[in-house]
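> let's see this in three dimensions:
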Amino acid sequence: INSLKEILYSDFEVFILDDNSTDGTYEKAVKLTENDKQFKILQGKDLPAGWVGKNFACSQLVESADGDYFLFIDADVILSPYAVEKAFGNLAALNLDALSVFPSQKMKTFGEFLIVPLMQWFLLSFLPLNFVRFFKSSAFTAANGQFMLFHKEAYFKIGGHEKVKNCVVEDMELAKNIKKSGMKFAVFTGGSDISCRMFSGFSDSLQGFSKNFYAGFNKKTTAFFIFHIFVQLTTTAFTILSFAVSNYFLLVPQIVNRIAISAITKQNIFYNILLHPLQMLMFIVVGVNSFIQFKTKKNRWKERELNSI
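As a prediction, this is how the structure comes out:
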């Protein structure tokens, strides 16, 4: 909320929805925004059957907004004063109908450093961001629900969050729907303008990524495990081989990869190189945990069940 108050963009209003939280969120939001007419605090309705909580919350926010653009951000995202202006600049300059940003991830604990960097490593290693804009196929899609900006017309053309109401990985589905409708979509990294501390500690990080990982493959088990095998063959196998034959030049591509992606995403280069073997192990752990949770119907987030979705 404090970062939103510093935004150097005049013509906007902010709607904050308290989705039946139990930690005093509504009262805190009201106190922080009192006497500020740009902010409106809403209390969420009870979750209807067939909806994922976040999707229903975003749908309620849209009902209250009447602007020409909809910008959805998570409550833990921090924006620089120029973040919104730059996002609109990219939207206009590239003639986009929608865009998404992967915030720079802030980490404090060892457990977070083991898991959180995997998201952007996974994305940037296997799907260059420019491919999302240049290729019309929805197969070349990446998106992050922490920051998504839509033209109002584009949002309603694809049916908004109601169209993906039962999707756990709703950001990807929204982006795919934009591309399937023949509209233009692009994705960016947050740099120093958009940041977020997604999780607090190891267990939070493990559960946070597990709830989305298997679902991100549309729950296609064969594709999910083939991808995992491919990742390990191109990373862990080369690491083991380099030590087995004492040819450490085999490690150079992975080191260069980690340096480049860490620099692009504003992450600690030294930590990511040092922890890379453990991070690849955690890649397996998160994947297996995600698969088991979905198959045993024990997928939860913030004490809310996702199994019926």
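> from now on I want contacts and neighbour counts done on CA atoms only, so please keep to that.
Noted.
> I figured F113 hits Q105, correct?
No - using C-alpha atoms under 8 Å, F113 makes no contact with Q105, being 10.0 Å away.
> how about F224, secondary structure?
Judged by DSSP: H, G, I helix; E, B strand; the rest coil, the three-state class of F224 is helix.
> for it, which non-adjacent residue is spatially closest?
Spatial nearest neighbour of F224, excluding adjacent residues (C-alpha to C-alpha, 6 or more residues apart in numbering): F217 at 6.2 Å.
> hey, where'd the strands end up in the protein?
14-18, 39-43, 69-73, 77-79, 98-102, 104-105, 147-151, 185-189, 194-196, 300-301, 304-305 (DSSP state E).
> buried deepest among those strands, which one?
strand 98-102 (a mean of 25; mean count of other C-alpha atoms under 10 Å).
> got the contact list for it?
91, 120, 143-151, 154, 178, 184-190 (C-alpha atoms under 8 Å, 6 or more residues apart in numbering).
> what about 6 Å?
Residues from elsewhere that reach strand 98-102 (C-alpha atoms under 6 Å, 6 or more residues apart in numbering): 143-144, 147-150, 185-190.
> any chance of those residues in TSV, with distance to K136 too?
Shown next, in TSV, are the contacts of strand 98-102 (distance: C-alpha to C-alpha, whole Å):
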residue	distance to K136
A143	15
N144	18
F147	21
M148	19
L149	19
F150	17
F185	9
A186	11
V187	13
F188	17
T189	20
G190	23
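> so which of the strands of the chain is nearest A49?
strand 304-305 (12.2 Å; C-alpha to C-alpha).
> wait, what's in contact with L206?
No contacts exist for L206 under C-alpha under 6 Å, 6+ apart.
> for S200, see how far away it is.
Plainly put, L206 is 10 Å away from S200 if you go by C-alpha to C-alpha, to the nearest Å.
> re earlier: and the residue nearest to F224, how many residues sit next to it?
Using other C-alpha atoms under 10 Å, F217 is surrounded by 15 other residues.
> then V30?
16.
> tell me how far the residue nearest to it when sequence neighbours are not counted lies from V14.
Excluding its sequence neighbours, the residue lying closest to V30 (C-alpha to C-alpha, 6+ apart) is I41, at 6.5 Å. Using C-alpha to C-alpha, one gets 8 Å for the distance from I41 to V14.
> L274 now?
Using C-alpha to C-alpha, L274 is found at 41 Å from V14.
> ends of stretch 40-47, what's the gap?
21 Å.
> quick one: distance of it to the chain centre.
Remark: stretch 40-47 is offset 23 Å from the chain centroid, using C-alpha atoms, centre = their mean, to the nearest Å.
> could you also give me the structure for this second sequence? I'd like to compare it with the first:
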Amino acid sequence: MTAVLALVVAVAALTAHTWVNATRWLRRPDAGPVEVTEPVAVLLPLRDEADRVEPCLRALLAQRGVPGLRIVVLDDGSTDGTADVVRAVAGDDPRLTLLTGVAPPPGWLGKPHACWQLATRTDPGATVLAFVDADVVLTPYAVAAAVTELRAARAALLSPYPRILVRGVADRLVQPLLQWLWLTFLPLRAMERSPRPSLAAAGGQFLVVDRAGYLRAGGHAAVADKVLEDIELARAVKRSGGRIALADGAELAACRMYESWPQLRDGYTKSLWAAFGHPVAAAAVVTVLLLLYTAPPLVAVGLAPTAPLVSMVALIAYLLGVAGRVVSARATGGRAWPDALAHPVSVVVLGWLTLRSYHLRKRRRLTWRGRPVS
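Predicted coordinates for the structure are as follows:
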């Protein structure tokens, strides 16, 4: 009974932390209408995105409230006609420039190199750089709202986390963990105030940076070989003396990250080893997550016939974990019901993906978009 009560206390504390983060400390930019006067460059790296880049491009071209907007697109060695799609959508719009990327040199991974090319080849007069991924669709005032929030936070880097679109079972099990993890385990107020690089989070789908602060941190050149270049860039900003901030971007952007289970599986596999670091640390974190969120329903069911009181306490721990997922979903525009009820299964899938990530990395078999990542 003592161990189960300890689980209840621990899960209750974490769920309370999720609620405090979501209701008090999570920034929520005004979705508009809002206007900024400083010049902004939106930077879009593309590699084989012909089948899904059009909605992203049309949303960028429809941005309002940014009179000094420039859109710079980099075709990073695509072989599927991505550049042709960009030209067809952009037409003769003078705000959009299409660049042809060069292959990354030794020591560089593909995305950091593409982002660095964009940052160094865009209009030097732009005081803010907004990096956007091809699977992100922005609302009309998203860029203006994000820049406004960047300045209000007095930050060098703002990560307005998009609303993650989910469709299939795998999506609904895994994708909500992205927001849940940082809302549950990351103290948002301390992250903004503390200079410690270890207290950092960011999502590369939509990332807005003060150009001077970005360059002072070394830009993407400082994270050239990092799989999680977004988080590492946030850490580099902190090391250079800049502030970072997270925001709920559900009203600014929507993102459908993966179209299928194989894509989702391989996407997480390529990066989870980098998220956790040393295998021992990963094992410890996954074990704690399994104990806190997967063990309670198993105990509740297994001990119901013989120890109903212990079973009831374990059920409370499970329901508290579900409550944390509900809070996270509602705070970030996600789907709460009935998906949150499967939270223990989500944690198991995360554990398996983590194990797979370390296994394939050890055998040097991790790739993404045809390029090795480790």
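> quick one: the aligned residue in the second structure for the residue nearest to V30 of the first structure from P105 of the second structure, how far?
Matched to the second structure by TM-score structural alignment, I41 of the first structure sits across from L98. With distances taken as C-alpha to C-alpha, L98 of the second structure is found 21 Å from P105 of the second structure.
> got it, and R369 of the second structure?
17 Å.
> again with S78 of the second structure
Distance from S78 of the second structure to P105 of the second structure, by C-alpha to C-alpha: 17 Å.
> neighbour count for those two, which is higher?
Set side by side, S78 of the second structure and P105 show more neighbours around S78, with 16 against 10, by other C-alpha under 10 Å.
> hang on, the earlier thing: so who does the residue nearest to V30 of the first structure touch?
Counting by C-alpha under 6 Å, 6+ apart, I41 of the first structure touches 15-17.
> nearest to E85 of the first structure, of those?
F15 (18.1 Å).
> in contact with the aligned partner of that closest one in the second structure, which residues are there?
By TM-score structural alignment, F15 of the first structure lines up with V72 in the second structure. Contacts for V72 of the second structure (C-alpha under 6 Å, 6+ apart) come out as 43, 96-97.
> A62 of the second structure matches what in the first structure?
Using TM-score structural alignment as the criterion, A62 of the second structure maps onto E6 of the first structure.
> wait, its match touches P81, no?
Yes - E6 of the first structure lies in contact with P81 (C-alpha atoms under 6 Å); the separation is 5.4 Å.
> and for the residue opposite F56 of the first structure in the second structure once aligned, the neighbour number?
Aligned by TM-score structural alignment, F56 of the first structure pairs with H113 of the second structure. For H113 of the second structure, the neighbour count with other C-alpha under 10 Å is 24.
> list the residues that contact H113 of the second structure.
The contact partners of H113 of the second structure, taken as C-alpha under 6 Å, 6+ apart, are P104.
> now it: how far from A16 of the second structure?
Distance, H113 of the second structure to A16 of the second structure, using C-alpha to C-alpha: 40 Å.
> so D97 of the first structure makes contact with S181?
No - if you go by C-alpha under 6 Å, D97 of the first structure and S181 don't touch, sitting 10.6 Å apart.
> who's more crowded, these two?
Neighbours around D97 of the first structure and S181, counted as other C-alpha under 10 Å, are more numerous at D97. The numbers are 22 against 13.
> which position in the second structure aligns with that one?
With TM-score structural alignment defining the correspondence, D97 of the first structure maps onto A156 in the second structure.
> its match contacts A212, correct?
No - applying C-alpha under 6 Å as the test, A156 of the second structure and A212 come out as separate, 8.1 Å apart.
> residue contacts, F131 of the second structure?
Counted by C-alpha under 6 Å, 6+ apart, F131 of the second structure has contacts 42-43, 206-207.
> which one of those is nearest S194 of the second structure?
L207 (20.0 Å).
> residues touching that closest one, list them.
L207 of the second structure touches 130-131, 159, counting by C-alpha under 6 Å, 6+ apart.
> can you tell me how far the corresponding residue of the first structure for it sits from N212 of the first structure?
Counting by TM-score structural alignment, L207 of the second structure lines up with M148 in the first structure. M148 of the first structure sits 17 Å away from N212 of the first structure, taking C-alpha to C-alpha as the criterion.
> and for I259 of the first structure?
Counting by C-alpha to C-alpha, the gap from I259 of the first structure to N212 of the first structure is 26 Å.
> try V187 of the first structure
Separation of V187 of the first structure from N212 of the first structure (C-alpha to C-alpha) stands at 19 Å.
> dump the residue contacts of the match of D97 of the first structure.
With contact set as C-alpha under 6 Å, 6+ apart, A156 of the second structure has these partners: 209-210, 213, 242-244.
> mind putting these in a markdown table, distance to V285 of the second structure included?
Listed next are the contacts of A156 of the second structure as a markdown table, based on distance: C-alpha to C-alpha, whole Å:
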| residue | distance to V285 of the second structure |
| --- | --- |
| V209 | 31 |
| D210 | 34 |
| G213 | 33 |
| G242 | 29 |
| R243 | 27 |
| I244 | 25 |
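> off-centre distance for the lengthiest helix in the second structure?
Using DSSP state H to define each element, the second structure has its longest helix at helix 308-331. When distances are taken as C-alpha atoms, centre = their mean, helix 308-331 of the second structure is centred 25 Å away from the chain's centroid.
> mind checking what A215 of the first structure lines up with in the second structure?
When the second structure is aligned by TM-score structural alignment, A215 of the first structure is paired with A274.
> same check, this time on V168 of the first structure
Aligned partner of V168 of the first structure by TM-score structural alignment: V227.
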